[in-house]
Structures are given as structure tokens and as C-alpha cells.
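[1] Build the 3D model from these lines:
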Amino acid sequence: MQGIDSPTLLHDARVAFHYAVQAIIAYGFRSFLTTLGIVIGISAVIAVVAIMQGLGAMVEHQLKDLGTNTITLRAYTSPSKEMLGISNTITYQEYLRLRDRFADRVQMAAKMRAFSFSADVRHKQKSIATQILGTESAYQRVVNVYPASGRYLSPGDEQRRRRVMVIGHSLIESLGLPNDAVGEFVQIKDEWFRIIGVAEKKGSIFGLDQDNYVILPLSTVSSLLGDELGIEVVFTVKNEFAVHPTIEAMSAVLRQGRKLSASEPDFFEFETAEKTRQQFSDITRSITYVAAGVVGISLLVGGVGIMNIMWSSVTERTREIGIAKALGATSRFVLAQFLFEAMLLALLGGVAGVILGYGVAAFVLLFMPVSVDVLVPAWALWAALGFSAMLGVIFGTLPALKASRFEPIEALRYE
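    Okay, the predicted model is just below:
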């Protein structure tokens, strides 16, 4: 069996590659139009991956800031019951039962959002809608809320239902308050409150301003402002490895307190870092599936476009192929030339798609309410370029085979 001459094979490949590049340059505009489908498909892949990776990194970072063992317990009402106007709540007595029962395992505090979500806070002629949060002095230790100036709520404030507040940093400028706002008075729902502390600036999380709020004693909120949403409970588990057992034990206490049967659903839910991470993962998975469909169609169109242009190119260059074969070009050489041409077309589309996709991702993330980095992992780049090249080879094979099988005499006779 005759062996293959490796130097000759390498030389043929280089020459075929050179001719393929010349052909692409000679038909520059047509080559550009041919790659549009691949450019769109690859740019969509890179843009989605870059945005999802950037958002994922942001979520992971902010979940670490929140703490894996910080959990919120809140009432849960099924959508079907909400449509009927039924709303579940967690009572203050249930909170006290949990606090006493699990005092050795957790640090716990109750909180209550008044007026559904926000209310107008006024100072002189300025007014702004902000979150009104009623809570206990223990809330400071649970969620690490510390005043930059002044003090936090004390047990005495709660016992005496004092009209005092800790104000979020964003409200200082919004309400035109002095930098040292301690001792100033602001108005909420025709009631006057004295500022006793200004909370440390925390910035935003998931695009939400964490400094646009006021904190009042829970007893004050309950007596003066109403309790529309009931109690929420925030707690940290002292042993981070005991998070799940603690949640299960609390669930059992809450269900037993209302004598719920095994078939009755929970009236509460626990919001954990793990649950938030899973929700984000579900969202990204759904977006990926939708994007995959769009990308698949774009790449298919791009591949068919390459096949069509290669068929046209083979037909237009029939005499050229005949001359090359008459001068000694082998079928293998012609096959390699047209395969290189198809692969290069697709690869150029892939490169352009990567650049465009990165630009699209950067442009989209400019409009995010929180800073997000554009992250394109190396695997995504290699996968995009490798898949582009493979697409060119697959869709360029049939035209290349046709070109390689021309007989020199028949090709030279072609008009």
C-alpha cells in the first residue's frame, strides 16, 4: 500500500488555503452577506452567555453579602386563594412561640411592612415614597444594620411605642435633610417622628436601593400605622450546617400550632439564599432554552446560505476548476480548497458574531440598575468559533465534493 507523502499533503493544504482566502477576498461583499446568518446566531449565543454569566456572578456575590444562613419567614397564599381575596398571615403570637422555642439555635427578629409597601415621608416641602419597616431592636443584630450616626432602636422605644425612626441614607439627600439628620423631625401619614439614627450606606442589591427606607419600632407601626401585611420573621441560624433541620423544625411548630393535617398546604414560606439561587437558575435556564431556539434557526439559515453560495461558486468557477485540473491539481486539492473556503466563511462569521455579541451584551448591561460585568468564559469563545468552523465544513462538503469530481475536459467545455 502506497503511503501518503506528508510534505506534499501539507504543501497542498497551504496552497488550497491560500486560494480559498483569495476567493473570499475576490467576492468580499457576497462573502459578507453569506455569513450574516452565522453572525446573528453566534452573536446571540455570546450576548446571552455574557449577560447570564455577569448576572450570575453578581447574584452569587450579593448572596454571599446577605449570608447563607440568613433566612426570611413570611406568609404564603396560593394564587387560587388570592383570587378569592383570601390572604394568609403570620401572627405575632406565632413569632413569639418560635422565638422562645428556638432561642438557642437562632437570632430572630420580627418585621412588618406598613401600607403594603411604601408611604410618603415628608420634610418641609419635600416628599418621597419610601419603605416603612416596623421592627424590633434585635433586627440590628440579625441583618447587621448599624447607624452611621445616632443610635438604633432600643427595647425602651418599643415598649413605650415611641415615635422615633432610623432613616436610610438615600433619604437624607432626597428630603433635603442636613448631613447630621439626628434630631430632625419628619412626617408620615400626619404623624411626626424624630430621627434618632442614620443607617450606614449599603448600596443596591438586585437593582433595588437598600437605603430607601425608614425603620420604626414594631409596636409604633402596629398602633399608629396599621398592619396590612402581617409579620415577617428574619433570623440567622448560629450553625450554618443546621439551616435545613432548623427550617424543618420551625415548619413543624407552625403547622402544629394551627393543627394542620398532612394534606393541608403550608401557610408560610422560607426565603433562603439557596432558594434565591435556584430561582435565578430556573430563570436563566428558561432564557437559555428560548435563545437556543433562535440561535439554532439563525445558524441553520447561515449554514444553508453558505451551501447556496458555495454551489453558486462551484458553478461560476467550473472552467477555473477545469484549468486547475488540466495543470495537475488533484481532486483532493480541489476538495480541500472549497472546504477551506466554506470553513473560513463560517469562521469569519463566528469571529464577527463574537465581537458583535460582546458589544450587544455590554450595551444591554448599561441599562441595568446595578453594575454588572460582561463575562464571556473561554469555553464560550472556543465553542462559538469551533461550532462555526464545523458548520462551514458540514454545509460546504456537498459543493466541495461536486467541484472535486469534475472531469477536466468537461469542465473546460463549460460555458
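[2] Please make it C-alpha for all contacts and neighbour counts, starting now.
    Fine.
[3] Just give me the neighbour total for Val49.
    23 (other CA atoms under 10 Å).
[4] Kindly report the same for Glu320.
    The burial count for Glu320: 16, using other CA under 10 Å.
[5] That one should be in a helix, yeah?
    Yes. Remark: Glu320 belongs to a helix, assigned using DSSP: H, G, I helix; E, B strand; the rest coil.
[6] So which residues of the stretch 101-250 of the chain form helices?
    Remark: helices assigned in the stretch 101-250 of the chain by DSSP state H, counting those that start in this stretch are 139-143, 155-159, 169-174, 218-220, 243-257.
[7] Please name every helix or strand in contact with the fourth one.
    In this case it means helix 218-220. strand 106-123, strand 126-135, helix 155-159 (3 or more CA pairs under 8 Å, 6 or more residues apart in numbering; DSSP states H and E).
[8] thinking again about what came up before, which one, of the helices of the stretch 101-250 of the chain, ends up nearest to Met390?
    Ranking the helices of the stretch 101-250 of the chain by proximity to Met390 (CA to CA) places helix 243-257 first, at 47.4 Å.
[9] Buried residues, the next helix or strand after the closest one. List them.
    Next in sequence after helix 243-257, counting helices and strands by DSSP states H and E, comes strand 268-271. Residues of strand 268-271 classed as buried by neighbour count (16 or more other CA atoms under 10 Å): 268, 270.
[10] To compare with the earlier structure, here is another sequence to fold:
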Amino acid sequence: MNILENFLEGLRSIQSNMLRTVLTALIIAIGITSLVGILTAIDGIKSSVESSFADLGANTFDVSNYSSNNRRSGGRKMKKYEDIDYREASLFSAKFKEDFGGKVSLSSGIGGAIQVKYLSEKTNPNVSINGVDEDFLSIKGYFIDKGRNFSKNDLENSLNVAIVGQEVIRTLFPREDPMNKIISFMGGQFKIIGVLQKKGSLGGGTGADRLILVPLETGRALAANRALTFQITASAPDVEDSEYIIEEARGLMRRIRGDELGKPDSFEIERADALSKDFVDIIGYLRIGGFGIGIITLLGASIALMNIMMVSVTERTREIGIRKSLGATPRVIRFQFLMEAIVICIMGGIAGLLLGIMIGNIISNTISTDSVFIVPWFWMFMGIIVCIFVGVISGIYPAIKASRLDPIEALRYE
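    You can find the predicted model right below:
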């Protein structure tokens, strides 16, 4: 009996026990769904992360407050450094542009839980207000969807104008054009001169689209007497010189901050692509974990399949005896049962692949709204290979047991 005949015989046996076959294939489908679904979701998130950071060049870096102000190390509270103030940020910007010719943007968080109003419409109190300069959008990878960026006149005269994120626009202006409309927040009224393109949840932290930008001096006036901390984002003129420029920027900021020789920096410098690499590393660990979870699930499915195949061998003992008496060799019997296990696994695997792709993309789009639909061809191929492997592992022992049955004893079996 050749491979095709064994395959067809396996299908006939499967058809004669359809309920058992469907339940067995469902076990395999669940295992493949967990494997492919998790990995598809991870690939979707990875694609979103890479897309979000694509606009931030490798020559861009942030100078910000030291993030370990309140952490403890070895039971001791680490030293608290002063925040970067406006004088230090402005001095750094002027010197960096003069010495290296790079682009520098200054920004500051004015408020992080603000409610914005337009006529009778209002947002939840979760909108972030940032004071920025004219270079903030380009250096941070934001794009204008409608309207314009801040002009020098807006910045120099501290005008009450604003550039607004997509989520705020959807809430306040569900059915009308937001351009040149007056919104109010933090006790002031602001004219909308621009609308940001959708950034996505992974593009700038949570609430990247719940953002309103105002001119930097306007933001300082909104803060009144409250002390602000400033973030500096700079870019080296050439990517090749970025490492050198970053170290020069570190030395410049240490002089401005008055850091003593031999003492650690009182600030942090982080490259834009370093954050992207951190995300990719984390996603790599998630992929390993997802693959492990999927394999464990499939291991349980393979044990269940082996048990069902053992039951099948017992139920078909008389059939095996008849086939042996008609000349079927142990090799043919062994191959037939092995083929049945593989066919059941492939049937379950195909169903699991389809479910896994759908569930994985749903999870990916739930976590990151700007994710694209992912078809993981590699994981689909690996899924089929795993199905065949599980079929062989699960079917080999029942197949060997069936092939070793004594034909006379099998014919007498009731």
C-alpha cells in the first residue's frame, strides 16, 4: 500500500469517527491558536513600535532630569538632583547650536490631567498640555494633519494658539472643522491653528493623541509661579558623528549644571533609537515566552491525541486482525495509524492557524491602535511543521502497538 492509499485510508477512518476526530482536532487547534496567536500579536506590536520610532533618527537624543531621584540603592536613598530649569535649557540650546550647528528643541510639561472645553463639549481630565518651540514637531517625529506649525510670531509674542492631538479633536469636534475654533483650558482661551496626525499609543507613551501643544512662553505663563522642568531634544548634524556629539553635549551640560569632576551626571542623556532597541529586546523575550507557552499547550494536546489514538487502536483491534490476515504487513499498519494522527493534527493546525492570526491581530490592535494586519508566514510554516511533529510523536506509540498485534488474537477480539 503506497502513501496515497494510506492517506485515503486514514481519511476514511477519520470520516467513520467524525465526532472523535473533530474533538481531537479541536485540541490541536487550541494549541496552535495559542502559539500562533501570541506570536502574531507580538509581531504586530513590534511592527507598530518600529513604525512609531522610524521618524526619530539615530542622531537624535534627549537631555532630561535624572530618573532615579527617588530610588533606593543598597538601602540608601540616592542623591536627588535639581530639575533642569529654563535658564539651563536655553543656555544649552544656544551653545549647542553655536558650537555644533545641530537642531535643538525645548519643551516642558505644563499640565498632565487637564480638562479641555469647547462650548458645551468637554474632554475627560486626562489631556496633557506641553509648552514647545517651533522645532519640537520635526525633532520628535510629529506631523501636522491640518493647519500649521507655530511661527516665530506665535513664540515671540506668547500668543494663545494651540496644536491639538487627534483624540481631543474627536471628543470636542465630532462633526465640525476644528480649525480656528476657540478652546479653553487652565483658565485661558486658545485658538486651534493645527491638528496633529494620529500618533498611536506606542508613539509617545500613553495618551500620545491626548495632547495639546502651546508656545513655550505661553506655557510658562500658564504655569504662573509653578516651577517647570524642561526637556531638551537635540540632533547631531551627521549620524556618523552622533556618538562624538552626544559626549560633547554631555560635557556642555555638565559645565552648565556645575557638575564636579569625577562625580556622576546630574541629568540623563538617552538616544532616540536606544528606546526602540529596548522595546525590540523586550519583544524578543516576549516571543520566547509566547513560544514556550504555545509549546506547553501543544504538549498537553499531543498527550490527549496519543490517548485517543490508543483508544482507536483498541476499538479497531478486529479490523487490524482482518487486514493482517489479508496480507497487510506491520509496516503498512504502522504507517496507516501514523498517517491518521498526522492528518488529524494538520486539520486541527489549519483551524488553529486561522484562529491564531485573527486573535493575534485583534490583541495587537487592541494594545496598539495603529497596528497593521499581520500575516505571520514564518509562524504559519512553523505551525504546520509543529503539527506534523506532534502527529508523529502522538501517533508513533499507538501505531507500533497496532502493528505488533497478533492477527489470530486480534480476530478473536470482541
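[11] Would you pull the TM-score for this pair?
    Once superposed, the chains reach a TM-score of 0.83 (TM-score structural alignment, normalised by the length of structure 2), with 398 aligned residues with a CA RMSD of 3.2 Å.
[12] In JSON lines: the helices and strands packed on helix 218-220 of structure 1, plus distance to Leu98 of structure 1.
    Output for these, formatted as JSON lines (distance: least, CA to CA, whole Å):
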{"stretch": "strand 106-123", "distance to Leu98 of structure 1": "9"}
{"stretch": "strand 126-135", "distance to Leu98 of structure 1": "16"}
{"stretch": "helix 155-159", "distance to Leu98 of structure 1": "19"}
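[13] closest one to Ala292 of structure 1 among the ones you listed?
    Among these, strand 106-123 sits nearest to Ala292 of structure 1 (CA to CA), with 37.9 Å.
[14] Tell me what angle that closest one forms with helix 243-257.
    80 degrees (axes from the mean of the first three to the mean of the last three CA atoms, to 10 degrees).
[15] From the contact counts, what lies against strand 106-123 of structure 1?
    For strand 106-123 of structure 1, the packing partners by 3+ CA pairs under 8 Å, 6+ apart are strand 126-135, helix 139-143, strand 185-188, helix 218-220, strand 232-237.
[16] now that strand against strand 126-135, angle please.
    160 degrees.
[17] Can you point out the buried residues in strand 106-123 of structure 1?
    Buried-residue list, strand 106-123 of structure 1, by 16+ other CA under 10 Å: 106-115, 118-119, 121-123.
[18] swap in stretch 133-148 of structure 1?
    Applying 16+ other CA under 10 Å to stretch 133-148 of structure 1 flags 133-140, 142-143, 146-147 as buried.
[19] closest to Glu341 of structure 1 among those?
    The closest of these, once distances to Glu341 of structure 1 are taken by CA to CA, is Val143, at 61.4 Å.
[20] follow-up on the earlier one: the helices and strands packed on strand 106-123 of structure 1: which one's closest to Ala199 of structure 1?
    helix 139-143 (10.3 Å).
[21] Give me the contacts around that closest one.
    70, 107-111, 145-146, 152, 234-236 (CA atoms under 8 Å, 6 or more residues apart in numbering).
[22] So in structure 1, which helix runs the longest?
    helix 273-316 (DSSP state H).
[23] Mind giving me the packing neighbours of that one?
    helix 28-34, helix 36-66, helix 331-365, helix 378-404.
[24] Out of the helices and strands packed on helix 218-220 of structure 1, which is closest to Leu216 of structure 1?
    Using CA to CA, these put strand 126-135 closest to Leu216 of structure 1, at 4.8 Å.
[25] from the chain's centre, how far out does that closest one sit?
    29 Å (CA atoms, centre = their mean, to the nearest Å).
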